[in-house]
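Q: Test case, fold it:
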Amino acid sequence: MQTSQAPLSDRVLVVDDDPTVAEIVTGYLDSAGYTVDRAADGNTALERAEAHWPDMVVLDLMLPGMDGLEVCRLLRGRGPVPVVMLTARGEEDDRILGLEVGADDYVTKPFSPRELVLRVESVLRRSSARNNTGPLLKAAGIVLDPVGRRATKNGQELSLTLREFDLLAYLLRNPGQAFSREYLMREVWGWEFGDLSTVTVHVRRLRGKVEDDPAHPRLITTVWGVGYRCDTAAGE
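A: Have a look, this model is predicted:
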C-alpha cells in the first residue's frame, strides 16, 4: 500500500527504548516525508519535545524509568499533541489505560511499520485545522469551532484530545441520530475494523468533560442495543 508524502512541517517524535524498533519506525516515517526525532526514555522525550514541539508522538508504553503513560500525561499537560501508543502486551487494560490518559490511537507489537505510518497519517490528517470546516456547533452550553479546533462549555475552555474533539463534532453535526460503535469507529477514527472499546472509552471520557452529571448523561446518551445518540436539546 502506498503512503502519501507528508508535509515537511510534520515532525514526529518516536519514543522507544528498543533501538531496532526505533530505527525501523524512524526509517519508515522518514521515507514517508516526516521529520523524525528519537528518544529512548521519558525524560529525553520531554526534553526533545520542549526543544522542538512535535506534531505527533509515537510512544512506547513500556519505557525504562518513567513509563509511557506518565510521559503521555506530562505531554498532554504541556499542550495539545496527538499520541499513538505502542504496546507489546496488547492486553485490553493496557490499551484502555493509554486511551484514558489521552492517547489518540494505539498499535500493538508486533506491528507492520506500513500500518503504523498509515495510522500516523490518519491521526495527523484529522488533527489538521485545514481539514475542518463549517459553522460553529452549539448545544447545551457547548460551543465548538471546527476550524479553530476549540471547544467551550458555558464559556470555559474544554481540554479535549484529538479524538474527543472529532467525536464531539461528529455527534453535534448529527443530532438525534443513533450510531453504533462500529459506525463511529469508521466515521470518526477512519478504521474499518478495530477494538470497539476504543469508542466506549472515548465516550466515557467525553461525557466526563461535557456533561453536567456524567453518571446521568443528557447530551451523549446511550441507545441500548444500538450505540450512542447526541440529544442537543439537553440543558435547554
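
Q: Only C-alpha atoms from now on, for both contacts and neighbour counts.
A: OK.

Q: Can you pull up the most central residue in the protein?
A: Asp104 (1.9 Å; Cα atoms, centre = their mean).

Q: give the contact list for that one.
A: Neighbour list for Asp104: Pro82, Val83, Val84, Met85, Val123, Thr161, Leu162, Arg163 [criterion: Cα atoms under 8 Å, 6 or more residues apart in numbering].

Q: ok, of those, which one's closest to Leu8?
A: Nearest to Leu8 out of the contacts of Asp104 is Val123 (Cα to Cα; 16.2 Å).

Q: Neighbours of the spatially closest residue to that closest one that is not a sequence neighbour, how many?
A: Spatially, and ignoring its direct neighbours in sequence, Val123 is nearest to Pro82 (7.1 Å; Cα to Cα, 6 or more residues apart in numbering). Residues within reach of Pro82, counting by other Cα atoms under 10 Å, total 27.

Q: to compare against the first, here's another:
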Amino acid sequence: MIKILMVDDEEGILEVLKAYFEKEGWEIHTASNGIDALKKEKENKPDIMILDLMLPDISGEEVCRLIRKESDVPIIMLTAKSTEDDLINGMVIGADDYVTKPFSPREVVVRAKAILRRVKKMNHSKQFVFNEENLRIDPLKKEVEIRGQLVSLTPIEYKLLLTMANFPGRVYSRLDLLEKCQEDGVYFEGYERSIDTHIKNLRKKIETDTRHPEYILTVFGMGYKFGGKPHAEDVAL
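A: Next comes the predicted model:
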C-alpha cells in the first residue's frame, strides 16, 4: 500500500485531500505543523509527501531542507505563492513538483501518481534512457553511453549525472550536489563553486553543444537541473 504524508495547518484541506487519496486505497498520514511533519516522516517513511509552505511553527521550505538531508522522498509543495522566483526557489530546496492554491484535489492525485510512476520506473530500470535513446545510464555497471558510445566519466562526474537524472527537472543547488557526492563516499576537497568545474567537464563529455546543453541545464542564481527527456516507455502508465 502506498503511504502518503500530507502536511497543512488547514484542517479543511487535509480532510478533502484525505478523502480523495483514501479512494485510491492509499495509507494516509497527516500533520498540521512542521515539527510533527518531521517526526511522522521519520516514523512512517512515506512514499510521497504533500507539504504546505505556510506552516505555523517552521516553514515548509525549512521542513523540506531538513528532510532532504536524509531522504529523497518525493515532495509536492502546496503554495499560495505563484511568482516564478517563488516557484523556482521551491524546486531548489528539493521539491519535485508544486501546486498553487486554490487547486483541484484530483490534480494533486494525478500529479502524485505521475511522480511515483517515474520514481518506480527509475528504481526498477536497469538503465535510464533519455532523448530518444541518445543518452543511456546503467547504474548497475556504472556506465554512460552517448549515441551508442561509452563515455569515460570520473566518479564525481558520474555521481553528478546520476543524481540529477534520477529527478529530471528538480533544481539542485551547488551545496546540494556537493553533499550528494560526499555522502556516497565520492569525496573531494573544495567549495561549492568547485561543482561548476565538474559540471563544465561533464558537459564536454556528454553534450553535443556545450553552449546550448540539453542535459545539464543552468538555473541562473540557483544551480543546475537535468533537462533530458525520459524514454516514452519509462513514463507510460
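
Q: TM-score of the superposed pair?
A: Laid over one another, the chains give 0.63 as their TM-score (TM-score structural alignment, normalised by the length of the first structure), with 182 aligned residues with a Cα RMSD of 3.9 Å.

Q: Can you flag which of the contacts of Asp104 of the first structure belong to strands?
A: Counted as lying in strands by DSSP state E, out of the contacts of Asp104 of the first structure, are Val83, Val84, Met85.

Q: Need the residues you listed in JSON lines (columns: distance to Met66 of the first structure and neighbour count).
A: Below are those laid out as JSON lines (distance: Cα to Cα, whole Å; neighbours: other Cα atoms under 10 Å):
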{"residue": "Val83", "distance to Met66 of the first structure": "16", "neighbour count": "28"}
{"residue": "Val84", "distance to Met66 of the first structure": "17", "neighbour count": "24"}
{"residue": "Met85", "distance to Met66 of the first structure": "15", "neighbour count": "25"}
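
Q: Any chance of JSON lines for those, columns distance to Pro64 of the first structure?
A: Output for these, formatted as JSON lines (distance: Cα to Cα, whole Å):
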{"residue": "Val83", "distance to Pro64 of the first structure": "19"}
{"residue": "Val84", "distance to Pro64 of the first structure": "18"}
{"residue": "Met85", "distance to Pro64 of the first structure": "16"}
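
Q: What is the nearest of these to Gly27 of the first structure?
A: Using Cα to Cα, those come closest to Gly27 of the first structure at Val84, 16.9 Å.

Q: Thr108 is in contact with the closest one, correct?
A: No: here Val84 of the first structure does not reach Thr108: they are 10.5 Å apart, not a contact under Cα atoms under 8 Å.

Q: Tell me where the second structure has strands.
A: 3-7, 27-31, 48-52, 75-79, 97-100, 128-130, 135-138, 143-146, 149-151, 216-219, 223-226.

Q: Tell me which of those sits most buried.
A: Comparing these by mean neighbour count (mean count of other Cα atoms under 10 Å), strand 48-52 ranks first with a mean of 25.

Q: mind checking what Asp9 of the second structure lines up with in the first structure?
A: Applying TM-score structural alignment, one finds that Asp9 of the second structure aligns to Asp17 in the first structure.

Q: Can you tell me how far its match is from Thr26 of the first structure?
A: Counting by Cα to Cα, to the nearest Å, the separation of Asp17 of the first structure from Thr26 of the first structure is 13 Å.

Q: Compare neighbour counts for these two and give me the winner.
A: Under the criterion of other Cα under 10 Å, the comparison of Asp17 of the first structure against Thr26 puts Thr26 first, with 23 against 18.

Q: Please pull up the equivalent of the more buried one in the second structure.
A: Alignment note: Thr26 of the first structure maps to Lys18 in the second structure; criterion TM-score structural alignment.

Q: Any figure for the gap between the residue nearest to Val123 of the first structure and Asn131 of the first structure?
A: Distance, Pro82 of the first structure to Asn131 of the first structure, by Cα to Cα: 16 Å.

Q: Sounds good, over and out.
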